[in-house]
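1. here's my sequence, what's the structure:
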Amino acid sequence: MTTTLTKTETAAFINEIEAIYEEPSIAYKLRATSTWVTKSFKERTILERLASIDLASQKCYQVQPKNPNPPPIHNIWLERLWLTCTISPALIIQALWYHFVPKDNHYHTWHPLFAFVFYFLAFFIFTLQLVGRTHYYMKYYGTFDEDNRPRDYVPDKLVPRFIISVLIYLLARTAGGLILGGYDRNEPPSLGHTISCYHRTVHTVPFLWKFHSLHHCTKHPTPIQSILAGDIQELIEIFLIPLFTSFVFHLTTHEFWIVQCILIYIEAGGHSGIRAYLPHVILYEVLQPFGMELCVEDHDIHHRYGKSGMNYGKQTRIFDRLFGTLCERVECVQK
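-> Sure thing, here's the model as predicted:
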């Protein structure tokens, strides 16, 4: 079975990737080797089979004729309804359990270990549903810049790291929600108790770029490739950022569940390249009148620029406007 890259191999791979692209002209040349996708499902290793979850329609990996029509405006309320219907079942199941199972019953409350397994599986199922939905829209709408270059496959060398990173993310975020949210087995689901410079910094500080550059090995990513990152970046994003956030905003365990589902939804969308005007599911109406709302194309353009950096925002375009790093949209130009 393929093994995880060593630090030396990872550094060499990053240098190889950076040499492939010319900045800031964004002249696309070679692509990293991805022979695993040419194998039949039976021929793939276990890790390659798991990586197949990220494979979209074959159309997304082929150059398409230029679409003369502007990207359609996707109904944001459909996304809000979908999120409500997919996030709430786990909370409803636990709430109903606590309501109907008698309090004097030994199984009335959920042991922390049981709660961890339950919410991990729920998060895994949510992620599979999210990826499937995103792939559907990638095929239905097409993807940005598809007439120049299609979406990127996960490179052969990064398949093991890709799968391990996904598993660590799901496990750590589930456990973090329980720990930082102060899970109390005697309480049913409860809600309502309660400026990031990080991304810009990892592009502008050379030392930190070494850790972030692995994430930019793809110029045209797919949903789950949003998790690809260097060891230090994974440590920061998976563990430290939720920890520091909990110091500022006290969230219950179940609020953490909602937040992490919405967060992974936004990250997957931003790395999907769905060719539609699909804005931020929470902040759209607040920021749109000021021209500072974020949509899928903004982060898609960010990956094309790589280290030279434009469109750093993950939630809004406010700070990109303030710091002069806003790159105007190419296809989602509203009349």
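2. rest of the way, CA atoms for contacts and neighbours
-> OK.
3. chain neighbours aside, what residue packs nearest to residue 119?
-> Once flanking residues are discounted, residue 119 sits nearest to residue 174: 6.5 Å by Cα to Cα, 6 or more residues apart in numbering.
4. show me what the strand or helix carrying residue 134 packs onto, helices and strands only.
-> For residue 134, the host element (DSSP states H and E) is helix 112-141. In terms of contacts (3 or more Cα pairs under 8 Å, 6 or more residues apart in numbering; DSSP states H and E), helix 112-141 is packed against helix 76-100, helix 159-180, helix 253-270.
5. any chance of the ones you listed in a markdown table, plus mean neighbour count and distance to residue 220?
-> A markdown table is the format used below for the helices and strands packed on helix 112-141 (neighbours: other Cα atoms under 10 Å; distance: least, Cα to Cα, whole Å):
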| stretch | mean neighbour count | distance to residue 220 |
| --- | --- | --- |
| helix 76-100 | 14 | 23 |
| helix 159-180 | 19 | 16 |
| helix 253-270 | 20 | 11 |
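6. quick one: residue 198 from residue 237, how far?
-> Here the criterion is Cα to Cα, to the nearest Å. By it, residue 198 lies 10 Å from residue 237.
7. of those two, who's got more company?
-> A direct count of neighbours by other Cα atoms under 10 Å for residue 198 and residue 237 places residue 237 higher, at 16 against 12.
8. who are the contact partners of the more buried one?
-> Not one residue lies near residue 237 by Cα atoms under 8 Å, 6 or more residues apart in numbering.
9. residue 225 too?
-> Applying Cα under 8 Å, 6+ apart to residue 225 gives the contacts 54, 154, 162, 271.
10. alongside the first, I'd like the structure of this one:
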Amino acid sequence: MSASATTTATKAPAAASKKQQRVPQPIRPSQGPLKSTWHLPETDKKWGVYHWLIHFTGIDPLPQNTTAVVHEKDDPIPVWNNVNLHIWIALRVFPAIGLQYVYTQWAGRNFHPVANILYWGVFVSLFGSNLLNVLRKVTTNVGFLQPQATRDGIPDVKVTEVLNSLLMTAFFRPAAATLVIYNRDAPMKLSPWLPLMIPAFSLAVDFWFYWYHRIMHESDTLWKFHRTHHTAKHPTPILTLYADMEQEWFDVVFIPLLAYFTLRPVFDMGFWDWMVCWTHVMFIELIGHSGMRIAGTSPAFDLVPMKRFDVDLVIEDHDNHHSRGWKKSGNYGKQTRVWDKLFGTILPRIETLDHLIDPTDKISLPQF
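-> Model (predicted):
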């Protein structure tokens, strides 16, 4: 064994020991343009309906007394337990499909399109709020990247806008898919090609998102529609769709439909295939804005060796896009680094370095 390997081997147990001794500390909310103090108890007399809704659903990422472990830069970094992530997603999306199937067997036909939009809008809302809750729990134990920085929560002056963005996403995406794909009279089924369809759809979404995202950064005309999103330098998941209305329309409606039509010549994608694929995309959208100190890539790409080709996306990649870039940036992809790699816009990782990653320390999402 070489001297450097011996040094690395002796450092690893020490780093692991330091990690075990860390105690969660209070999270410091941002005091910048996204200053968030509205959730403090002494302010609740001024709350509106949206404040109470965020409070009762528990989707506020930085409520009072929230804590997270603060790591040293040489502490080992855990990885996602992708088997757990697959189970977590499956236990939500497939029962929703199953319940709709039971209804069709009982009623003799499927939901009216309006009912279908409402049904899947509620599903996306519950899925998203559930994920926001469990991510906050996990963050307590794993901590944030760039721990010296403050984190951005729901800003005092934009509570209504943030929740409206989430609700718009929850209902407009199923609405677009219902109008374009849904056939009330067709039998409910899932494609046998679904395991390949999921990564293909994520890759197609990322292609269109990459170019529209990059152009917004590089065009003076379009940057004005994106800079609101970039006031979050160290975002939390609820700020995933914090943006101007023009950007939200592209994120919520046009990008998913462009991805669908891109794959249409290859896959016969039905509405329920689309919902399973989009659930995986939404899952990574929210996690990608979490800033959590975890390595490992999307469960959508478990059948594709993304890391071997250095095109895997980890949380740090999009976190760096926000914190280290403004109008000129990089890491424009949000599902992969495939297009960033091909077109030369990858930003270097600073914390999620290979020698620090501990593949034996796997992080699972709580089911509830």
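11. from memory the residue nearest to residue 119 of structure 1 sits against residue 118, does it?
-> No. With contact defined as Cα atoms under 8 Å, residue 174 of structure 1 does not reach residue 118; the gap is 9.6 Å.
12. so residue 266 of structure 1 touches residue 278, yeah?
-> No. Assessed by Cα under 8 Å, residue 266 of structure 1 is found out of contact with residue 278, at 10.5 Å.
13. circling back: map the contacts of residue 225 of structure 1 onto structure 2 and name those still in contact.
-> Using both residues aligned by TM-score structural alignment, their matches' Cα atoms under 8 Å, structure 2 keeps these contacts from the contacts of residue 225 of structure 1: 154, 162, 271.
14. which residue in structure 2 lines up with the last one?
-> Yep, that's residue 271 of structure 1 we're talking about. Matched by TM-score structural alignment, residue 271 of structure 1 corresponds to residue 289 in structure 2.
15. what is the burial count for that match?
-> Counted with other Cα under 10 Å, the neighbours of residue 289 of structure 2 add up to 24.
16. what of the one 5 residues further on?
-> The local packing of residue 294 of structure 2 (other Cα under 10 Å) involves 25 other residues.
17. that one is in contact with residue 81, isn't it?
-> No. Residue 294 of structure 2 is beyond contact range of residue 81, at 10.5 Å (criterion: Cα under 8 Å).
18. need the residues touching each of the two.
-> residue 363.
19. which parts of the lengthiest strand in structure 2 are buried?
-> Looking across structure 2 with DSSP state E, the single longest strand is strand 357-363. Across strand 357-363 of structure 2, burial judged by 16 or more other Cα atoms under 10 Å covers 357-358, 362-363.
20. make JSON lines out of the contacts of residue 225 of structure 1 and add distance to residue 70 of structure 1.
-> Listed next are the contacts of residue 225 of structure 1 as JSON lines, based on distance: Cα to Cα, whole Å:
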{"residue": "54", "distance to residue 70 of structure 1": "27"}
{"residue": "154", "distance to residue 70 of structure 1": "29"}
{"residue": "162", "distance to residue 70 of structure 1": "34"}
{"residue": "271", "distance to residue 70 of structure 1": "20"}
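21. now, which of those sits nearest residue 20 of structure 1?
-> residue 154 (15.5 Å; Cα to Cα).
22. dump the residue contacts of that closest one.
-> 34, 162, 225.
23. check residue 290 of structure 2 too.
-> Each residue near residue 290 of structure 2 by Cα under 8 Å, 6+ apart is listed here: 135, 235-237, 315.
24. so what's the equivalent of residue 231 of structure 2 over in structure 1 up against?
-> Using TM-score structural alignment, the partner of residue 231 of structure 2 in structure 1 is residue 217. Residue 217 of structure 1 sits next to 14, 17-18 when contact means Cα under 8 Å, 6+ apart.
25. again, only using 6 Å
-> Counting by Cα atoms under 6 Å, 6 or more residues apart in numbering, residue 217 of structure 1 touches residue 17.
26. how near is it to residue 163 of structure 1?
-> 16 Å.
27. just to revisit the earlier point, now the two most distant members of the contacts of residue 225 of structure 1.
-> Greatest spatial distance among the contacts of residue 225 of structure 1 (Cα to Cα): 162 and 271, at 14.7 Å.
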